[in-house]
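Asks: Fold the stuff below for me.
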Amino acid sequence: MTAKARAAGIATTDGAYLGWSAHSDGSDRRATNGPVLTFNAAAGPAGVDVSAWNGPVDWATLHSGGAQLAYIKATEGNSSTSSIFTQQYDASHQAGLIRGAYHFANPAVSTGASQADYFVAYGRGWAPDGTTLPGVLDIEYDP
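Replies: As a prediction, this is how the structure comes out:
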């Protein structure tokens, strides 16, 4: 567990929340070899958040391992879209996960309104169908 994670109140690897992941090398950055379950199963549903950095995801294995939901990065700032968003979004749903899209905000490049418009234009699949989560914002201190 990293000092950064401990400072955020995360005491154990399975106590992390969406957006945090802990790795065997002690880092708290995303691994490029796949997503990490990031919800404490006792506290709520198990889920992952993924982006193009994760590459191809074995959604069936994640689902059989207990993952129930996934957030997939769709956009960043107001000029970047994930090259594999559609594949990840559709494949997670086909494997039985409830899925949603997220936008990685970069306050240094444009206004929040501009980025929200970009996310709405390039994210997709929002529907009141019981299998789609609402869009979310990932905003970090220093993207």
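
Asks: contacts, neighbours, all on C-alpha from now
Replies: OK.

Asks: Skipping its backbone neighbours, what lies nearest the residue nearest the centre of the chain in space?
Replies: Centrality entry for the chain: nearest residue to the mean C-alpha point is residue 49, 2.3 Å, by C-alpha atoms, centre = their mean. Ranked by C-alpha to C-alpha, 6 or more residues apart in numbering and with sequence neighbours excluded, the top spatial neighbour of residue 49 is residue 71, at 4.6 Å.

Asks: Here is a second sequence; please produce its structure as well for comparison:
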Amino acid sequence: MLRTLVALCALALMSCGGPSPGPLPPGPEAAGRAIATPHPRFADHDPHAWDGEAPWSYPVHGIDVSRWQGAIDWATARAAGVSFAFVKATEGVEELDPMFRTHWEGAGRAGVARGAYHYFYFCAPADAQARWFIANVPRSAASLPHVLDMEWNPRSPTCRHRPDPATVRAEAKTFLDILERHYGRRPVVYTTVDFSRDTGIERLPGTEFWLRSVAGHPRETYPGARWTFWQYTGTGRVEGVPGPVDINVFRGSLASWTAWERSAL
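Replies: The predicted structure follows:
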């Protein structure tokens, strides 16, 4: 998620707290969320020469966004082939992404399937972080499963702690369990190659995974791992989105996407 630059900037600009603005109302949804253009092939600011199974062999693509994408023309992005979006909501126990509400409502109006994600902070309890997410993300029948983003942040100015693998997995389970009870579906876990290697996060049972792999297919970078989403670039170019953006694919056919999305509603 452009994590190196984005995480540094986000933490550097992190607010010092303050009261939550309260939960966001669900907002309008476009009628019918049919798939956008199947098998879109987006441009890239820093393209990778894919060998073998390329990302565009998958029919369903989407983006993940935060404040760093700025104002997005969601209708244009959907017309370009964006079928789903994961929107950054919260981080730790006090940061709410200032563009969350704008992105959340814009995606909904355009008929883009949407979920929210939380960036985990290793110096705060998982239950407190879950409560912060719940305080800011609506319980909407039209949402996709939400996401727990777990990755190391070696440049954080406030927390570079790296718990042992068992602690990481236990904290993740606590967060996932709380959100599952509240929203009715277990969140997806997003992770990176080094975090996966260091923690064995994919050992969590009953959990779907979203894997970052920008220079190779997940079967190469995460041998034997199960996954539902694959983030294949952090420098994508999508009409309607100013500047670079992360692009992802859903693992499966159009029919399996429809079934998966409906099971979330």
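
Asks: Quick TM-score on the pair, please.
Replies: Superposed pair, TM-score by TM-score structural alignment, normalised by the length of structure 1: 0.67. Supporting alignment: 108 aligned residues with a C-alpha RMSD of 2.5 Å.

Asks: coming back round to it: the residue nearest to the centre of structure 1 and residue 108 of structure 1: what is the separation?
Replies: 23 Å (C-alpha to C-alpha, to the nearest Å).

Asks: tell me the SS of whatever residue of structure 2 lines up with the residue nearest to the centre of structure 1?
Replies: Mapped onto structure 2 by TM-score structural alignment, residue 49 of structure 1 lines up with residue 64. In terms of secondary structure, residue 64 of structure 2 is strand; the call rests on DSSP: H, G, I helix; E, B strand; the rest coil.

Asks: Surely residue 64 of structure 2 and residue 236 touch.
Replies: No: at 10.8 Å, residue 64 of structure 2 does not count as touching residue 236 under the criterion of C-alpha atoms under 8 Å.

Asks: Now do the helices in the stretch 151-265 of structure 2.
Replies: 165-183, 193-199, 218-221, 254-264 (DSSP state H, counting those that start in this stretch).

Asks: quick one: the helices in structure 1?
Replies: When assigned using DSSP state H, the helices of structure 1 occupy the ranges 3-7, 59-64, 85-94, 112-122.

Asks: just to revisit the earlier point, number of nearby residues for the residue nearest to residue 49 of structure 1?
Replies: By the criterion of other C-alpha atoms under 10 Å, residue 71 of structure 1 has 27 neighbours.

Asks: For it, give its distance to residue 57 of structure 1.
Replies: Residue 71 of structure 1 is 13 Å from residue 57 of structure 1, by C-alpha to C-alpha.

Asks: Show me where structure 2 has its strands.
Replies: 43-44, 61-65, 82-91, 95-96, 113-119, 147-149, 188-191, 209-212, 229-237, 245-250 (DSSP state E).

Asks: so of the helices of the stretch 151-265 of structure 2, which one's packed in deepest?
Replies: Highest mean neighbour count among the helices of the stretch 151-265 of structure 2 (mean count of other C-alpha atoms under 10 Å): helix 165-183, with a mean of 17.
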